[in-house]
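Visitor: kindly generate the corresponding structure for this input.
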Amino acid sequence: MDDGSLDFKQAAEAEAWSTPIEALNPAQADLFAHDAMWPIFDRLRKEAPVHWSAPNEEFDGYWSVSRYQDIMAVDTNHEVFSSADGIVLQTREAKIEADKRPRGNSFIGMDPPGHDVQRKTVSPAVAPANLQALAPLIRERAGKILDGLPIGEEFDWVDLVSKELTAMTLATLFDYPQARRRDLTFWSDMFTNAPGFGPAKSWEHKREQADACFAAFDDLWAERVNAAPKFDLVSMMAHAEATRNLSATDYHSNVVLLIIGGNDTTRNTISGSVYALNKNPDQYDKLRANPSLIPSMVSETIRWQTPLAHMARTATRDFELQGRTIRKGDRVVMWYVSGNRDDAQIENPNAYDIERARPRNHLSFGFGIHRCVGNRLAELQLTIIWEEILARFPEIRLVREPLRTHSVFVKGYETLPVVIPTRN
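Guide: You can find the predicted model right below:
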């Protein structure tokens, strides 16, 4: 880490503990981009586990829920905490832009019964039987990706490995042309980045690329709806009784959800695993000595990384939580990134421990009706890539600190510079 990043983190920590508690605002993308948000969440869990942040220049007022059990209570109570107004804490600017276009609803942005029937339509794509069928293909692709990496030369792990494997898998799920698979990665980054970050140059640029994405998927719908049903996500939606009459905006919203959901979690955990093992060489030694620890390592990385930092809900009525009254219409942010570091629930939570007794005891996939539909696919891809890595490379060495995503939602890596010194 360079001195500038260290100075930033030290200043952020001092500010987190000196700022009056009522003035704390954890939704600062600059903090996440410098991995400097932890002290704010440490303080919130300790002093104000249900905390109100007043409106500021960037956001309307919102509640922060920072402890594991309180997050569970919100996440599993969809009757009081609704997803219908969106599942991400939006900036005011983003809300204004969103209001310029017709709004659709994906199933993650719906409450029952609409949520249930739409989710059920696509869930067979990630059911155990299909994952078993996908596994050999994922393994073949992982092997080819790894065999093509340079040895002894610096390269970007995010670009050549994390993005590539997830794009291949996502293209298969959509039956999207493999030759254009990186369209999906690009569009995911366009949807999740604010202008000036990632590939997004401006709001106009984001609108143009959203239209390009939707045009491509409209073509897929037109092709699939007039053909015999196939086992891909678009065909499933085009033929299922619950979704075949979706409005264009609802279809587009589901496409966005599936692109982001199929990309960010797995991609950023693949990168996060390389980073975490480099930062914890004793754990890397354990993994090399005992590859049977891979499934545990995967779950521990998903917790430690927390690839999506939060989910948001809207209160449908007044509700008391930890002595604070959340009013009807208030936005409530569940900070998974904080709950996964709650020492009341997880022993020594800041440690990266691939032999943790209950490694799947984390919040990263959410809970309740909106628990990540593709969680097993994410774990499968991570497990396979690491089985193939250990079969080939004694070490993947971090060259310098990564460039992190500038976002309070996606907690990930833009670049991760590494060197593979040698092959097995």
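Visitor: from now on I want contacts and neighbour counts done on CA atoms only, so please keep to that.
Guide: Fine.
Visitor: just give me how far the helix ranked longest in the chain sits from the chain centre.
Guide: Across the chain, the longest stretch assigned as helix under DSSP state H is helix 248-279. Its chain's C-alpha centre and that of helix 248-279 lie 5 Å apart, by Cα atoms, centre = their mean, to the nearest Å.
Visitor: following the chain onward from that helix, which element is next?
Guide: helix 281-289 (DSSP states H and E).
Visitor: list the buried residues of that next one.
Guide: 283-284, 287-288 (16 or more other Cα atoms under 10 Å).
Visitor: reformat these as TSV; add distance to H205.
Guide: Below are the buried residues of helix 281-289 laid out as TSV (distance: Cα to Cα, whole Å):
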residue	distance to H205
Q283	43
Y284	41
L287	43
R288	45
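Visitor: list the helices and strands the longest helix of the chain packs on?
Guide: Helix 248-279 is packed against helix 163-174, helix 182-192, helix 203-225, helix 281-289, helix 294-305, helix 375-392, strand 397-398, strand 413-415, with contacts defined by 3 or more Cα pairs under 8 Å, 6 or more residues apart in numbering; DSSP states H and E.
Visitor: buried sites along that helix?
Guide: 249-278.
Visitor: ok, now stretch 363-374?
Guide: Quick answer for stretch 363-374 (16+ other Cα under 10 Å): 363-367, 369-370, 372-374.
Visitor: and of the residues you listed, the nearest to E320?
Guide: The closest of the buried residues of stretch 363-374 to E320 turns out to be F367 (Cα to Cα; 20.1 Å).
Visitor: which residues does that closest one contact?
Guide: 72, 75-76 (Cα atoms under 8 Å, 6 or more residues apart in numbering).
Visitor: let's have the residues you listed in TSV, adding secondary structure, distance to A142 and neighbour count.
Guide: Formatted as TSV, these follow (DSSP: H, G, I helix; E, B strand; the rest coil; distance: Cα to Cα, whole Å; neighbours: other Cα atoms under 10 Å):
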residue	secondary structure	distance to A142	neighbour count
M72	helix	35	18
D75	helix	34	24
T76	coil	36	16
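Visitor: tabulate the residues you listed (a markdown table), appending distance to Y176.
Guide: Output for the contacts of F367, formatted as a markdown table (distance: Cα to Cα, whole Å):
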| residue | distance to Y176 |
| --- | --- |
| M72 | 36 |
| D75 | 33 |
| T76 | 34 |
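Visitor: tell me the one of those residues nearest M297?
Guide: After measuring the contacts of F367 against M297 - Cα to Cα - the closest member comes out as M72, at 23.4 Å.
Visitor: residues in contact with that closest one?
Guide: Taking Cα under 8 Å, 6+ apart as the test, what M72 contacts is F367.
Visitor: now swap in T169 and tell me
Guide: I138.
Visitor: tell me the spatial nearest neighbour of E395, not counting adjacent residues.
Guide: Closest residue in space to E395, ignoring its immediate chain neighbours: I420 at 6.2 Å, by Cα to Cα, 6 or more residues apart in numbering.
Visitor: one more to put side by side:
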Amino acid sequence: MSQAAVQPEGEIDHTERAWSMPLKDINIADPDIFQADAIWPYFERLRKEAPVHKAYSPDFGEYWSVTRYEDIMAVDTNHHVFSSSWEHGGITLFDQISDFQLPMFIAMDPPKHDQQRITVQPIVAPNNLKNWEGLIRERTGQILDSLPRGEVFDWVDNVSVELTTMMLATLFDFPFEQRRKLTRWSDVATGRNNPEIVADDDQWRAELLECLEAFTDIWNERINSDTPGNDLITMLTRGESTKNMDPMEYLGNIILLIVGGNDTTRNSMTASVYALNKFAGEYDKLLAKPDLIPNLSSEIIRWQTPLAHMRRTALEDIVLNGAHIKKGDKVAMWYVSGNRDESVFEDADKVIIDRPNARRQMSFGYGIHRCVGNRLGELQIKILWEEILKRFPKIEVMEEPTRTKSVFVKGYTYMPVRIPA
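Guide: Okay, the predicted model is just below:
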């Protein structure tokens, strides 16, 4: 894969544009800029010149961009002022539809958030992770052994999606032969404004209601079962704060668990192969020192930042790094920018697999909403690379991947690779 950045004739020079346009006109919440992987000079300028920046988006209206690491931390750890509650708008810049609102525990404030979160937390307890490690390794080996040699194939679909969807089906005890439905519902849930996924809000609603119908059947099976399982739905049916949820709150929490168990890991798996090709010296370093794999997992999650932002809504007037945020304002914490903050991560745009502070990455968030399944995601990436290094000297990326058209999910839809014969 060529590392040279070639500017096709007629395309925008985003570096020149980012640094020359009026600061007030910068709208980083543009899915086209994300899909083109052209966000970096805009975030760099915002971090330097306007780390708490007010912008306008035709999709989302007025919002504040918070782009420096320390300022993001200040917002993320202050839930008393910066609310994630669905009643105030939720966790993404897109406002919820008034008659199709999806409460979920990540989009709740304490105490209800804490009560619902603790219900599902045991699924990723250390003893469960230990029990699953053998299954994850077995499945990973089977997938890798099935890949063609000397032929080009799509890494996203054949490896990243398949491995994460298998794990997700296990977490839900979902019918294994129907597991790709989980991937589709994840894409639909986060792709409401992405015409590559759904045509309009009517299709978006209809597919999510199909998800609700399927999981309602599963709920009814679990509450009538004489042998309770160790899966997420069983946990929800038995939790004091979740067993009496209304249908939309149930759907909201299902969507949260599907997206949380899917998007972060699958896009980091793809990013790991892409990055080690882009920074070939780091691939050689990994081959020479496989014990760097755990740190590689953290560094890839930092560099990729699979969920680009989380939104909060100000519950009162507050001054943040000199910016006067008003009650009711939308605030976007751009984790994707905080993870490239040079004041925290030296040479932040590069993947450095032995980076000493890679675990300071903020892709999982901070405070009460820190990702429940972060250890499971790291474990899956770790096992993937342990099994890759047992089998292949290299995995070659053949051309630039196709990226997701989204300002929320920072991911990949296609990446052609080849394993040398």
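Visitor: hang on, the earlier thing: give the aligned range of the longest helix of the first structure in the second structure.
Guide: Aligned by TM-score structural alignment, helix 248-279 of the first structure falls on residues 247-278 of the second structure.
Visitor: what of stretch 177-192 of the first structure?
Guide: The alignment places stretch 177-192 of the first structure over residues 175-190 of the second structure (TM-score structural alignment).
Visitor: what's the answer for stretch 21-39 of the first structure, then?
Guide: Taking TM-score structural alignment, stretch 21-39 of the first structure hits residues 23-41 over in the second structure.
Visitor: from F94 of the second structure, how far out is the aligned residue in the second structure for H205 of the first structure?
Guide: In the second structure, the residue paired with H205 of the first structure is Q203, using TM-score structural alignment. To F94 of the second structure, Q203 of the second structure is 17 Å away according to Cα to Cα, to the nearest Å.
Visitor: show me the strands in the stretch 301-424 of the first structure, by range?
Guide: 311-315, 319-321, 324-326, 331-334, 397-398, 403-404, 413-415, 417-419 (DSSP state E, counting those that start in this stretch).
Visitor: in contact with I218 of the second structure: list those residues for me.
Guide: Counted by Cα under 8 Å, 6+ apart, I218 of the second structure has contacts 174, 233.
Visitor: what lines up with it in the first structure?
Guide: Using TM-score structural alignment, I218 of the second structure sits opposite L220 in the first structure.
Visitor: between the strands of the stretch 301-424 of the first structure, which one is closest to D353 of the first structure.
Guide: Taking the strands of the stretch 301-424 of the first structure one by one with Cα to Cα, strand 397-398 is closest: 19.0 Å.
Visitor: by contact count, what packs against that closest one?
Guide: With contacts defined as 3+ Cα pairs under 8 Å, 6+ apart, strand 397-398 of the first structure has these neighbours: helix 248-279, strand 417-419.
Visitor: how far apart are it and its match in the second structure?
Guide: Superposed on the second structure, strand 397-398 of the first structure shows a mean distance of 0.4 Å to its aligned residues (mean Cα distance after the TM-score superposition for the first structure).
Visitor: now do that strand: everything it contacts.
Guide: Contacts of strand 397-398 of the first structure (Cα under 8 Å, 6+ apart): 274-275, 278, 416-421.
Visitor: change it to 10 Å
Guide: 154, 157, 274-279, 416-421 (Cα atoms under 10 Å, 6 or more residues apart in numbering).
Visitor: burial count for the residue nearest to V332 of the first structure when sequence neighbours are not counted?
Guide: Excluding the flanking residues, the one nearest V332 of the first structure by Cα to Cα, 6+ apart is W63, at 4.7 Å. By the criterion of other Cα atoms under 10 Å, W63 of the first structure has 22 neighbours.
Visitor: test my guess that W63 of the first structure contacts F81.
Guide: No - under the criterion of Cα atoms under 10 Å, W63 of the first structure is not in contact with F81, lying 12.0 Å apart.
Visitor: find residues that contact each of those two.
Guide: With Cα under 10 Å, 6+ apart, W63 of the first structure and F81 have common neighbours 312-314, 330-332.
Visitor: next, format these as a markdown table and append neighbour count and distance to R324 of the first structure.
Guide: Formatted as a markdown table, these follow (neighbours: other Cα atoms under 10 Å; distance: Cα to Cα, whole Å):
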| residue | neighbour count | distance to R324 of the first structure |
| --- | --- | --- |
| A312 | 25 | 17 |
| R313 | 27 | 16 |
| T314 | 24 | 15 |
| D330 | 19 | 12 |
| R331 | 26 | 14 |
| V332 | 27 | 12 |
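Visitor: which member of the contacts of F367 of the first structure is positioned nearest I396 of the first structure?
Guide: Among the contacts of F367 of the first structure, and counting by Cα to Cα, the member closest to I396 of the first structure is M72, at 36.0 Å.
Visitor: residues touching Y413 of the first structure, list them.
Guide: 33, 157-158, 162, 264, 267-269, 271-272, 275, 307, 402-406.
Visitor: roughly how far does it sit from A216 of the first structure?
Guide: For Y413 of the first structure, the distance to A216 of the first structure equals 27 Å [Cα to Cα].
Visitor: then T121 of the first structure?
Guide: 21 Å.
Visitor: try R224 of the first structure
Guide: With Cα to Cα as the criterion, R224 of the first structure and A216 of the first structure are 13 Å apart.
Visitor: what comes up buried for the helix or strand encompassing A74 of the second structure?
Guide: Counting by DSSP H and E, the element that carries A74 of the second structure is helix 69-76. Burial within helix 69-76 of the second structure, assessed by neighbour count using 16+ other Cα under 10 Å, is assigned to 69, 71-76.
Visitor: so what's the counterpart of V126 of the first structure in the second structure up against?
Guide: Residue pairing (TM-score structural alignment): V126 of the first structure is matched to V124 of the second structure. By Cα under 10 Å, 6+ apart, the contact list for V124 of the second structure reads 130, 132, 171, 372-376.
Visitor: one more time with 6 Å
Guide: Listed by Cα atoms under 6 Å, 6 or more residues apart in numbering, the contact set of V124 of the second structure is empty.
Visitor: ditto for A54 of the first structure
Guide: G61.
Visitor: how much space separates it from I87 of the first structure?
Guide: 19 Å.
Visitor: so the spatially closest residue to I388 of the second structure that is not a sequence neighbour is in which element?
Guide: Spatially, and ignoring its direct neighbours in sequence, I388 of the second structure is nearest to L144 (7.3 Å; Cα to Cα, 6+ apart). Element membership for L144 of the second structure (DSSP H and E) is helix 126-145.
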